[in-house]
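1. Return a 3D structure for these sequence lines:
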Amino acid sequence: MPCPVRDRNTAVQCQVISSLSNRQRPTMRTSQFLLATQKETPSDAVVVSHQLMLRAGMIRKLASGLYTWLPMGLRVLRKVEAIVREEMDAAGALEILMPGIQPAELWQESGRWEQYGPELMRLVDRHNREFCLGPTHEEVITDLARNELNSYKQLPINMYQIQTKFRDEIRPRFGLMRGREFVMKDAYSFHADHASLQVTYDRMHLAYSNIFTRLGLKFRPVEADNGSIGGAGSHEFHVLAESGEDDIVFSDGSDYAANIEKAEAVPREKTRPAATEELRLIDTPNAKTIAQLVEGFDLPIEKTVKTLVVHAAEEGKLIALIIRGDHELNEIKASQLEQVASPLVMASEAELRDAIGAGAGSLGPLNLPLPCIIDRSVELMSDFSVGANIDDKHYFGVNWERDLPVPTVADLRNVVAGDPSPDGKGTLEIKRGIEVGHIFQLGTKYSEAMKCQVLGENGKPVNLAMGCYGIGVSRVVAAAIEQNSDENGIIWNDTLAPFQIALIPLRYETDAVREATDKLYAELTAAGFEVLLDDRDKKTSPGIKFADMELIGIPHRIVVSDRGLAEGNLEYKSRTESQPQAIAVADVLSFIQGKVNR
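-> Okay, here's the model as predicted:
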């Protein structure tokens, strides 16, 4: 019905309404899209995800650790965000948005201004006030809670945001895996008691499992250490990938899983063998390392020990940590011992000379003028070799209780593949993983430091128990590529793909091909599919078009050609299949509906 024109303003309004009502969804065509694919792999891109995201035109580097998201990549990022948001909402969390710039006073109040170190990006405003660019928001959310919450009746409450975070990485690398700026979902819950916190923690664990399952990722939740976040009780969620920076440990006979920092090392030996050798002092002038000692004296490495001297918890004192020669010190475990200073600090050469009188390559527990802690596996050794605390000398044939008493014993080492599982079921395997999520039970660490309290059910003030739940949203995109690619490019699943279908007409300039292509595009989009129509002119060969769509990783490809139309067919190929197949034009829509997982 025409709009009655009463005056000029009314006429303009009618034109706008008419324009809006007649407007159709714009066709996603490559000619109108920023298709920024590249043939060559950038020389500074090491991991597959970084290489392919650059080549597929998903991101562009601005500076070290800083990237611009191009339209192709942003479509994927937004899909990850949408799934995260849906599952967080379904779990009862409330979305908020906090400032990225945070005042130093809050971090000083929690004690993390000094603790966090150089990774915290700090700045000073024109009034000489200190701020930081937030890598995380525990202080800000706790400040919000102490100002907005006053009664246990308002609890529990769980609030989350999806926001850009900042970290001054010393060596940004691997593209989006370790950058200075990244997109993160961080959530924080508040509770009147630990029992309530545990309920929400379990709910978040399930929500995270749902998120990564919906994203189509092969992942593993593992027990973890809380690190600088603080608190007790946490799990990491790792995407399994050979390029991962983290070692994750799991049992082949149970559900036990942990990261390498947290995994308990159980000795394979049950008892200590009897002594068979005499104690003897040996000159070892060319044995400054375990490797040199083993090679020079034909010793089994498992019959040697490393003596590592660190700063003790008591100021000005040193303490020795002793592990088997073929094992690695777990610095997280060591720093959590009450006798050891945290963070862990190794003694300098000068400190060793002053306290012991020998260099690092000649140290051992026998006649050591320092307290020491030995690993569980060291307690079960016999006939082993140790430094003599005299330069260029070692004791061979050392045995506990005969030559020296057994000192304090603790779990000091990293596990190795084949160790017994701590739960007594099966043995441990180790794989590489990319951490994409981490959930923490913070307890009252922040509420006590920042005096975040409410009135409890008994009318008395109670410090709030907190939970913290993070997902590296932008890292998820890179991790998915690390897990799903081949020599031709990315292999997206239907959930994450920037477009579900690549529609490629050959000789689009001809009437028959154009008409069939446009009609099919309209049918597919009307059915809810996301379609990219490659309408590049004939200067771009079919081979280049096919290669670009495989590089980008679009899961389904439909080709429209004169020859196919003459036979009543279109050509379909899945990204995961090597050969295309002919589909009758009349059956294409129903065929695609059966193929695309929505």
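2. switch to C-alpha atoms for all contacts and neighbour counts from now on
-> OK.
3. List the neighbours of stretch 128-139 that are in contact with it.
-> 100-104, 106-107, 110, 120-125, 165-167, 186, 188, 446, 468 (CA atoms under 8 Å, 6 or more residues apart in numbering).
4. to compare against the first, here's another:
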Amino acid sequence: MFVRWSRYFLPTRKDAPAEASPRLRLMLRAGLIRRLEPGLYGFLPLGCRALEKIERIVREEMTELGALEIRLPRLRPAARGNGLASKDLHLTDGKGRRFGLGSSHASAAISLIGGDVNSWRDLPLLFCCEGSGYRDTVGSWALEFPLYEAFGFFADQGSREETHRYMLRAYSRVLARCGLGFRTAEVPNEASEDGSSLAVVVFEEKGDEEIAWCTSCGYAASRCLADVGSPGPPPGTEKALELVETPGVRTVEGLVEFLGVSPAQVVKTFLYVGKRGTVGVLVRGDHELEEEKLRRALGDRSLRRVDDPDEAQAIAGAPFGFLGPVGLSVPIWADKAVRDIPAAVVGGNREGYHYVGAKAGRDFRVEGFLDLRRVREGDPCGRCGAPLRIRKGIRVAELLRIGAAGLTFSDRDGRVKPVLAGQYSLELHRLLEAVVEKHHDDFGIVWPVEIAPFHVVIAVLRPDVPEQIRVAERMASALGASGLDVLLDDRDRSPGEKFHDAKLIGAPVMLVVGHRALKRGEIEAERRWDGARASFPAEPTEVLHGVWGLLRAERG
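-> Prediction:
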């Protein structure tokens, strides 16, 4: 079977909205998607073909793992523990019942099996589910997105960890078949038992996920979580504490110039208010505080920075720029690097004054020294000490250990135990986005063969000439019968426009049926990813053999 372009809806564009990301603009130009409203996108026929091929690969890998397919509703009750956050979409039905749309179907999967899993004989279980997720977060171009999830239920930790490894291998095979490499990285996730999950990230310069990666030991984590090693103490020796006048000097840069110290000798003081009250937080002057690390370390997601000058004045008795730990009446937590400063410059908690020669533990009490700073390029890895790199990427999948919302079973000895669960999510739109970002050039998309919406485009230069159409249809039928997806470009357009569109939509092979080649009894071919050209006798068997040869060639 083949598709005629003249009867297919494939609207290509020369331009796309400037505010869209480069890969999104390419997806718009190539006729994969269209924006309906900000954050709402629909997939056009070409985009659906690409998604369907990715879905087929995922389904094959899930079947190989023994996952059983289920169907779950997109709506779930907006009750506590149903995986819905305040930022998710909520609605009320005619009976006053509240429902919501969230980024996962985990709570629905747990409810689905909850009444039927009672014994160790029922476990383990692995299900998979195709559906849609909803996420209203900064940086997400799609509020609603196609999602393929799997859910595992286990009697013991060993079984869960084994499935975790198997699922990661399956995702590795999915990405390899889509022409992508990846790294795994620890990322924050409040739905997980320990507050973090394992993300599958495709490194790309234009990605929106920042990952700290150690090229030595392979450790990788979201930039907001990455373990950072000690940078070592700044130069200097211990001194006596001394209060000095610093009129109008409120910044680290100003202190460096006024006192002749390095930024590493200055300590910045921040105030945070949370559910347990107010705390002071210290970091070195040349470092930045990472709030995600602070919230996780103190176990308080409600922590907010004090930004109001009057509030800061009431707590510390000093304005911003002069806050310091000496004499501060609230608990103080500090980044590990602060401990190593022999003689620090800190705020004097008095306008126009700073202390010099301050030493943590001697001049002010610290509740604990934690890893609280934001990682930078070249910082030492917290695992091995080698320099860390900051890479950008696209998060395409996530694996996390979750609670089973009170689900229990009886073990072999009749003891009641909690069911352990795992959630595995693959965002199909992100995977498609990563493929487009990885596989494109100045002319358009360069699809990997296995997920190309069409393997072959046949450009008929003069569709008004019966012989050209007749030859093209014979070739298209033969190629389609061999299992290839073929798009026959029989539009009344110029050859230049046909070549342009064929490269834009990225079919791995383009065949050209024109007067000159047919006069020689040939059809011309061009391979998309390297521009290799060939000519084949205009006979179905010869063209079939030649096209398959082009497709099977190793891709660089």
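5. quick revisit: quick one, which of the contacts of stretch 128-139 of the first structure are buried?
-> With neighbours counted by 16 or more other CA atoms under 10 Å, those contain buried members at 100-104, 106-107, 110, 120-122, 165-167, 186, 188, 446, 468.
6. Sort out which of those residues are in helices and list them.
-> Here DSSP state H is the test, and these give 104, 106-107, 110, 446 as lying in helices.
7. Mind putting those residues into TSV with distance to residue 513 of the first structure?
-> Below are those laid out as TSV (distance: CA to CA, whole Å):
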residue	distance to residue 513 of the first structure
104	63
106	64
107	63
110	66
446	65
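8. just those now: which is nearest residue 90 of the first structure?
-> Of all these, residue 446 has the smallest distance to residue 90 of the first structure: 26.8 Å, by CA to CA.
9. what sits against that closest one?
-> Shown in contact with residue 446 of the first structure (CA under 8 Å, 6+ apart): 110, 138-139, 142, 452, 466.
10. doesn't residue 236 make contact with residue 221 of the first structure?
-> Yes: proximity of residue 221 of the first structure to residue 236 meets the contact threshold set by CA atoms under 8 Å, at 5.6 Å.
11. Which one of those two is surrounded by more residues?
-> Between residue 221 of the first structure and residue 236, residue 236 has the larger neighbour count (other CA atoms under 10 Å), namely 27 against 24.
12. so who does the aligned residue in the second structure for that one touch?
-> Superposed on the second structure with TM-score structural alignment, residue 236 of the first structure falls opposite residue 199. Shown in contact with residue 199 of the second structure (CA under 8 Å, 6+ apart): 184-187, 395-399.
13. Tell me if residue 199 of the second structure really is in a strand.
-> Yes: counting by DSSP: H, G, I helix; E, B strand; the rest coil, residue 199 of the second structure is located in a strand.
14. For it, which non-adjacent residue is spatially closest?
-> residue 398 (4.4 Å; CA to CA, 6 or more residues apart in numbering).
15. Let me know the secondary structure of the one you found.
-> Residue 398 of the second structure - assigned by three-state DSSP - is strand.
16. Near it, how many other residues are there?
-> By other CA under 10 Å, 23 other residues sit near residue 398 of the second structure.
17. Is it in contact with residue 424, as I believe?
-> Yes: using CA under 8 Å as the test, residue 398 of the second structure is close enough to residue 424 to be in contact (5.8 Å).
18. Distance-wise, check residue 398 of the second structure relative to residue 509 of the second structure.
-> Going from residue 398 of the second structure to residue 509 of the second structure by CA to CA, to the nearest Å gives 34 Å.
19. And for residue 80 of the second structure?
-> Counting by CA to CA, the gap from residue 80 of the second structure to residue 509 of the second structure is 53 Å.
20. Pick out whichever of these two has more residues nearby.
-> With neighbours defined as other CA under 10 Å, residue 80 of the second structure and residue 509 compare such that residue 509 has more, 27 against 8.
21. Return the residue of the first structure aligned against the more buried one.
-> Looks like residue 509 of the second structure aligns to residue 556 there (TM-score structural alignment).
22. Name the residues of stretch 489-507 of the second structure that come out as buried.
-> Residues of stretch 489-507 of the second structure classed as buried by neighbour count (16+ other CA under 10 Å): 489-491, 495, 498-499, 501-507.
23. likewise stretch 364-377 of the second structure?
-> Neighbour counts using 16+ other CA under 10 Å place 365-366, 369-376 of stretch 364-377 of the second structure among the buried residues.
24. Equivalent analysis for stretch 222-237 of the first structure, please.
-> For stretch 222-237 of the first structure, by 16+ other CA under 10 Å, it's 222-226, 229-237.
25. Among those, which ones are in strands?
-> Among those, DSSP state E puts 222-223, 234-237 in strands.
26. Tell me which two of those sit farthest apart.
-> Pairwise over those, using CA to CA, the maximum falls at 234 and 237, 10.2 Å.
27. Could you pull out the residues contacting both of those two?
-> Contacts common to residue 234 of the first structure and residue 237, judged by CA under 8 Å, 6+ apart, are residue 438.
28. Touching, residue 196 of the first structure and residue 156? I think so.
-> Yes: counting by CA under 8 Å, residue 196 of the first structure touches residue 156, with 7.1 Å between them.
29. Tell me which stretches of the stretch 1-150 of the first structure form helices.
-> Secondary structure of the stretch 1-150 of the first structure by DSSP state H, counting those that start in this stretch: the helices cover 8-22, 48-55, 71-90, 104-110, 112-115, 138-148.
30. Now the fifth one: buried residues?
-> By neighbour count, with 16+ other CA under 10 Å as the criterion, the buried positions of helix 112-115 of the first structure are 112-113.
31. Next, count neighbours for residue 19 of the first structure.
-> 11.
32. Show me what it aligns to in the second structure.
-> Checking TM-score structural alignment: residue 19 of the first structure goes with nothing.
33. do residue 471 of the first structure as well
-> With TM-score structural alignment as the criterion, residue 471 of the first structure matches residue 426.
34. can you confirm that match is in a strand?
-> Yes: under three-state DSSP, residue 426 of the second structure sits within a strand.
35. Contacts only, for it.
-> So residue 426 of the second structure contacts 147-149, 396-398 (CA under 8 Å, 6+ apart).
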